[in-house]
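>>> I need the structure of the sequence given here:
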Amino acid sequence: MTENPVTDSTANVDTVTERVEPLARGVWGVVATPFTDAGEIDEQSLARLVQFYESVGAAGLTVLGVFGEAAALTAAERMQVLGVVAQNSRLPIVAGVTSLATAPAIAEIENAQAAVGERLRAVMVQANSGAPGVVTEHLRRIHEATGADIVLQDYPKSSGVSISTDSLIAVVEASPFVSAVKAEAPPTAVAIARITARVDVSVFGGLGGQGLLDELAAGSAGAMTGFSVPEALVSCVTAWLAGDAEAARAELLAYLPLINFEQQPGIALALRKELFRRRGLFATGAVRAPAASFPRELDPIAADHLAELDVQEVR
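Purely as a prediction, here's the structure:
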């Protein structure tokens, strides 16, 4: 008789049943990786960005995520990025893991631990299968090897893996070392409501903040995402967590056209980097292939968005 994969995997979970502390609520800024025109890591721009995130009240930084172009970086460059972030900000760090396979994921995490040390609050691991037993075993092996708390990311557009919300909940229930879920499989508000009703973990939306107000209403702990005006996300989430839903809505509404502009499929990364350049945070808007570059046809539209909001250059 075929054994149940969920039962098999959960039987092997560490005997410690007490769940780790949920990841802090608020806005975790997803850090884009700036490059020079020569294609090297731009350490000065990276330092400016993380210092700015800290100055506007971010709860923490998510480094080497999808929008950090981690898949386009060498192992040495990933450690370089983490080192620059740790040296230029006091905020806790979540390090993204690119690999969907267990052994290389463990190697990535060990490198991150070597680069950041105690500053590493958690690692963000993508769901690597639609089968909850497979994901649970993957996370268990990672945690046993590294001791790291885990943020479980459900982002099928990036990973190519689809997992149902019920299966995701089963994984989290069986994995007490999971401190948060990043829910990026639309409809995100539905998933967030279901997860928070069942498991005591922080659940964050992403996707540039497009669904932020609905996600907060569904019970999210905030946002784990990037946006060229992160202070708007911080103001919105801060107001919401203080119990003022009306103020939260007012803080975000004016920025929704820019959020929508920035999240255009296929060019979202280039748009965000170009907007960071226009704000004075990045020296260039360069991306690495195969990412698409900023379309110059959008020059006047980007300028209009920033002018309409009177977004100031960061100095």
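>>> Only C-alpha atoms from now on, for both contacts and neighbour counts.
Fine.
>>> Name the SS class of A180, please.
At A180 the chain is in strand, as set by DSSP: H, G, I helix; E, B strand; the rest coil.
>>> ugh, typo on my part, it should be R288
Assignment for R288 (three-state DSSP): coil.
>>> Give the closest residue to it in space, chain neighbours not counted.
A72 (6.7 Å; Cα to Cα, 6 or more residues apart in numbering).
>>> give me the number of residues near that neighbour?
Neighbours of A72 under the rule other Cα atoms under 10 Å: 15.
>>> what's the spacing between it and V116?
From A72 across to V116, the span is 20 Å (Cα to Cα, to the nearest Å).
>>> what does P5 give?
35 Å.
>>> One more: A86?
From A86 to V116 the distance is 6 Å (Cα to Cα).
>>> again, but for A250
37 Å.
>>> neighbour count winner among those two?
Neighbour count, other Cα under 10 Å: between A250 and V116, V116 has more, with 21 against 13.
>>> give the contact list for the more buried one.
Going by Cα atoms under 8 Å, 6 or more residues apart in numbering, V116 touches 82-83, 86.
>>> in the chain, which spans are strands?
26-30, 60-63, 93-96, 120-126, 150-154, 178-183, 202-205, 222-225 (DSSP state E).
>>> quick one, what contacts the nearest residue to M79 once chain neighbours are set aside?
Among residues not flanking M79 along the chain, A115 sits closest, at 5.7 Å (Cα to Cα, 6+ apart). Residues in contact with A115 (Cα under 8 Å, 6+ apart) are 79-80, 82-83.
>>> compare with the first, here's sequence two:
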Amino acid sequence: MLLTPDAKGVFPIAPTPFLDDGTIDTASIDRLTDFYLECGATGITVLGQLGEAPKLEHGESVDVAARMIRRAGQLPVVVGVSAPGFAAMRALTREVMERGAAGVMIAPPNTLRTDDQIVGYYRQAVEAIGDDVPFVLQDYPLTFSVQMTPGVIRRIVTELPSCAMLKHEDWPGLEKISTLRGFEKDGSMRHISILCGNNGLFLDYEVERGADGANTGYCFPDMLCDVVRLNAAGEREAAHDLFDAHLPLLRYEQQPGAGLAVRKYVMMRRGLLTSAAQRKPAATMSATARAEVDHLLRRLARHDPRALVD
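Predicted structure coming up:
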């Protein structure tokens, strides 16, 4: 099942579960995958930006992706393969595609500055992995320091037919979504899927601007699924009400450097992860931070019972 430009819904970014000693927690991989299936996810992304991929050996990356692909069954799994060089990207892509991945996600290196450099990089990436492999274009200037204008995204989509999806994480980025959908309407760009990241901070209006859903790792991916579903059903105010209830925790989890620790802590509290451990080097949560997150969960539980955790 290969990724197509018609993909919609929510592709949660899966964290890589570790035990306290730093070994990979395969039981939690299985629980996470089952949870994504149950909560209405339409796909999964593994080894994404907050999947701690750089901390894994090549064989570990293949094993984590392969386990999730097997467990997910018919649910498409996209694997992050971003790497400093194309040899590593090619090797990981080949192995995960052989194991049934739906496609791969490629982030730009922070050395790219001009539009021609950006387009040239993705042209070379496709040459390396093969033009038969669907790929997700990750646009996240706040982290990668690479500015992709709507025009350069249109060039990539036009020149590279294997580009199936844009992971939109620009900030502010609502006008970019409108511009890209405008290109489709005037016939100057073919249709691609647009799923949004940034922890879902702007998902409420992103889907109204034409985004197809979310591709991010917030600790309540089931809420993201509900917001996308409610919006598609025309229940705008219900979608906004649910989103607004989660916004304080979304904001807290989005903190640079601390966000993954918060996410894993909540997922552990929800019973999805055995441990909140990250592989070193890693940020840790202080007792004060944990108390703040617990407070946010209690407040959220007034509106969403899923936040009632042991």
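>>> hmm, back to that, tell me which of the contacts of A115 of the first structure fall in helices.
Cross-referencing those against helices under DSSP state H gives 79-80, 82-83.
>>> so what corresponds to V229 of the first structure in the second structure?
In the second structure, the residue paired with V229 of the first structure is F220, using TM-score structural alignment.
>>> Helices of the stretch 151-300 of the second structure, start to end?
Applying DSSP state H, counting those that start in this stretch to the stretch 151-300 of the second structure gives helices spanning 174-185, 203-206, 221-232, 236-253, 259-269, 287-301.
>>> what about the ones you listed, which gets the closest to V78 of the second structure?
Smallest distance to V78 of the second structure across the helices of the stretch 151-300 of the second structure (Cα to Cα): 16.3 Å, for helix 221-232.
>>> ok, R67 of the second structure - contacts?
Neighbour list for R67 of the second structure: 29-30 [criterion: Cα under 8 Å, 6+ apart].
>>> mind checking how far it is from V104 of the second structure?
Distance from R67 of the second structure to V104 of the second structure, counting by Cα to Cα: 16 Å.
>>> just S275 of the second structure next, same as before
27 Å.
>>> Of those two, give the one with the bigger neighbour count.
Neighbour totals were compared for S275 of the second structure and V104, and V104 leads with 29 against 18 (other Cα under 10 Å).
>>> Format the helices of the stretch 151-300 of the second structure as a markdown table; extra columns: distance to P141 of the second structure.
Output for those, formatted as a markdown table (distance: least, Cα to Cα, whole Å):
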| stretch | distance to P141 of the second structure |
| --- | --- |
| helix 174-185 | 13 |
| helix 203-206 | 17 |
| helix 221-232 | 23 |
| helix 236-253 | 19 |
| helix 259-269 | 18 |
| helix 287-301 | 28 |
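>>> Compare those and give me the one nearest L137 of the second structure.
helix 174-185 (13.7 Å).
>>> With adjacent residues omitted, what lies nearest to the counterpart of T102 of the first structure in the second structure?
Aligning on TM-score structural alignment places T102 of the first structure opposite F86 in the second structure. Nearest non-adjacent residue to F86 of the second structure, counting by Cα to Cα, 6+ apart: A128, 6.2 Å away.
>>> Report all helices and strands that the helix or strand hosting the one you found contacts.
With secondary structure defined by DSSP states H and E, A128 of the second structure is part of helix 115-129. With contacts defined as 3 or more Cα pairs under 8 Å, 6 or more residues apart in numbering; DSSP states H and E, helix 115-129 of the second structure has these neighbours: helix 86-98, helix 150-159.
>>> what do we get in the second structure for D149 of the first structure?
In the second structure, D149 of the first structure lands on P134 (TM-score structural alignment).
>>> my guess is its match contacts V104, does it?
Yes. Counting by Cα atoms under 8 Å, P134 of the second structure touches V104, with 6.6 Å between them.
>>> sorry, back to before: quick one: closest of the helices of the stretch 151-300 of the second structure to T93 of the second structure.
So among the helices of the stretch 151-300 of the second structure, helix 259-269 is nearest, using Cα to Cα, at 25.0 Å.
>>> That closest one: average distance to aligned residues in the first structure?
Superposed on the first structure, helix 259-269 of the second structure shows a mean distance of 0.5 Å to its aligned residues (mean Cα distance after the TM-score superposition for the first structure).
>>> Also stretch 61-71 of the second structure?
So stretch 61-71 of the second structure averages 1.2 Å relative to the first structure (mean Cα distance after the TM-score superposition for the first structure).
>>> Of all the residues in that stretch, which ones are buried?
Across stretch 61-71 of the second structure, burial judged by 16 or more other Cα atoms under 10 Å covers 61-66, 68-71.
>>> cool, and stretch 157-168 of the first structure?
159, 162-163, 165, 167-168.
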